[in-house]
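**Q** Kindly return the folded structure for what I paste below:
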Amino acid sequence: MDEFVIRSDKEAKVTFDSRRFDHTGWVTAYTITIDARGLRATREVENLPYGSSPAKLFGELAEEWSGFKGQKEWGAIEGEFNLSASSDAIGHTTLVVEILPSYASPCWSAELSIEIEAGQLERIASDAREFFNDFT
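**A** Predicted coordinates for the structure are as follows:
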C-alpha cells in the first residue's frame, strides 16, 4: 500500500504516504498531508520503533464504532502531528488532525477537522494497519 487516505464528504482528506523502511520492515518515516478547500499542509514524520503508530488509535475507533465518551488522542513521538477523535450519539466520529511546526524557521501549524461515518471506521483501521505494518 503506497498511501493511506481518510476522506470526508466535505472535500477534505488526510493522506499518509512516502513511507521509508529499515532492514526489518519497520516504517521509519512517512509523510502526512491534510487537504481542504484552500488548505494543503504536508509534514514528514519520524516513526521511531519505541513509539506506537496511529493504527492503534484507528483500531480503537473501529472497535467503538457506535460511539464513545470523551476524546481519544494520539501524538507522534517527535511532536510532528497529533490526532484527536470524538464521537456523537448517531455514529459520527470527528477526527482532528493537527500538524505542528518544526523548530526551524519559518514556523507554521495547520489543523483539519473531518467527520467520519461509522461505516468507514473498519476500512480506515484496516488500511492504517497495512500502511504502518502494524498487526499487533
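**Q** C-alpha only now, for contacts and for neighbours.
**A** OK.
**Q** show me what contacts the nearest residue to Glu80 once chain neighbours are set aside?
**A** Of all residues not flanking Glu80 in the chain, Leu100 sits nearest, at 5.3 Å (CA to CA, 6 or more residues apart in numbering). By CA atoms under 8 Å, 6 or more residues apart in numbering, Leu100 lies in contact with 79-82, 108-110.
**Q** Before we compare anything, build this one as well:
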Amino acid sequence: MPDFLIKDVNSSTTLRFEGEIPTDLTGYDGCTFSVSASSHELSAVTKVYDIRPDQWTAFFKDLAVHWRGWQGVKDHESLEGHFRLEANTADSLGHIRLRFRLRGVDVPNLWVAEASLIIEAGQLDDLAKRAEAYFGMVVPA
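**A** Predicted coordinates:
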C-alpha cells in the first residue's frame, strides 16, 4: 500500500503517511516514511524513522478494540520524536480527537506543527485494517 490517509469528518484536515514500509524488518532494522498534515491553516511534512512501524498498527488496533471510549489519552511516538499521535475520546457521540505533532528533522527544534482532526468510532475498524495494510502486521516482541 503506497500510503495511509486519515481524514477529518468535519473539515479538510488530513494526515497522510507515505513511503514504502519493508515487510522483513527484524531486530533494530528501521525504515523511514513521511508524514504530512494538511488543512486550511497548515501544511507540514516530516520524515519519520522507526524500528517498529508495526507499533502504529498496534496503536490503531487498540483504538478499534476500545471504540466505546477510554479514560485519558492513548498515544504513540516515533523513535526519534519527529511524529507523535494522541487519541482522546472527544464526546459521548463517538467522536475521537486525534492530536498530532510533526517536528523538523534537520534541526529538530527549528519548527513544530501541531493540529487535531476528528474521526468517528465507526471508522476505527477500517483505520486499523488500513494501518495494518500500510505498516504491517504486529510482530510479537
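**Q** just to revisit the earlier point, same check for the contacts of Leu100 of the first structure, but in the second structure.
**A** Counting by both residues aligned by TM-score structural alignment, their matches' CA atoms under 8 Å, the second structure reproduces these contacts from the contacts of Leu100 of the first structure: 79-81, 108-110.
**Q** The residue located most distally from the centre of the second structure: what's it in contact with?
**A** Going by CA atoms, centre = their mean, the residue of the second structure most distant from its centre is Ser92, 22.8 Å out. Shown in contact with Ser92 of the second structure (CA under 8 Å, 6+ apart): no residues.
**Q** Can you find the partner of it in the first structure?
**A** Taking TM-score structural alignment, Ser92 of the second structure has Ala89 as its aligned residue in the first structure.
**Q** And the furthest pair within the contacts of Leu100 of the first structure?
**A** Using CA to CA, the two most remote members of the contacts of Leu100 of the first structure are Asn82 and Trp108, lying 14.6 Å apart.
**Q** re earlier: most neighbours, which of the kept ones among the contacts of Leu100 of the first structure?
**A** Phe81 (21 neighbours; other CA atoms under 10 Å).
**Q** Contact partners for that residue?
**A** Applying CA under 8 Å, 6+ apart, the residues contacting Phe81 of the first structure are 45, 75, 97-100.
**Q** The first structure: strands as residue ranges?
**A** For the first structure, the strands defined by DSSP state E occupy 4-7, 13-21, 27-36, 39-46, 72-75, 81-87, 92-99, 110-117.
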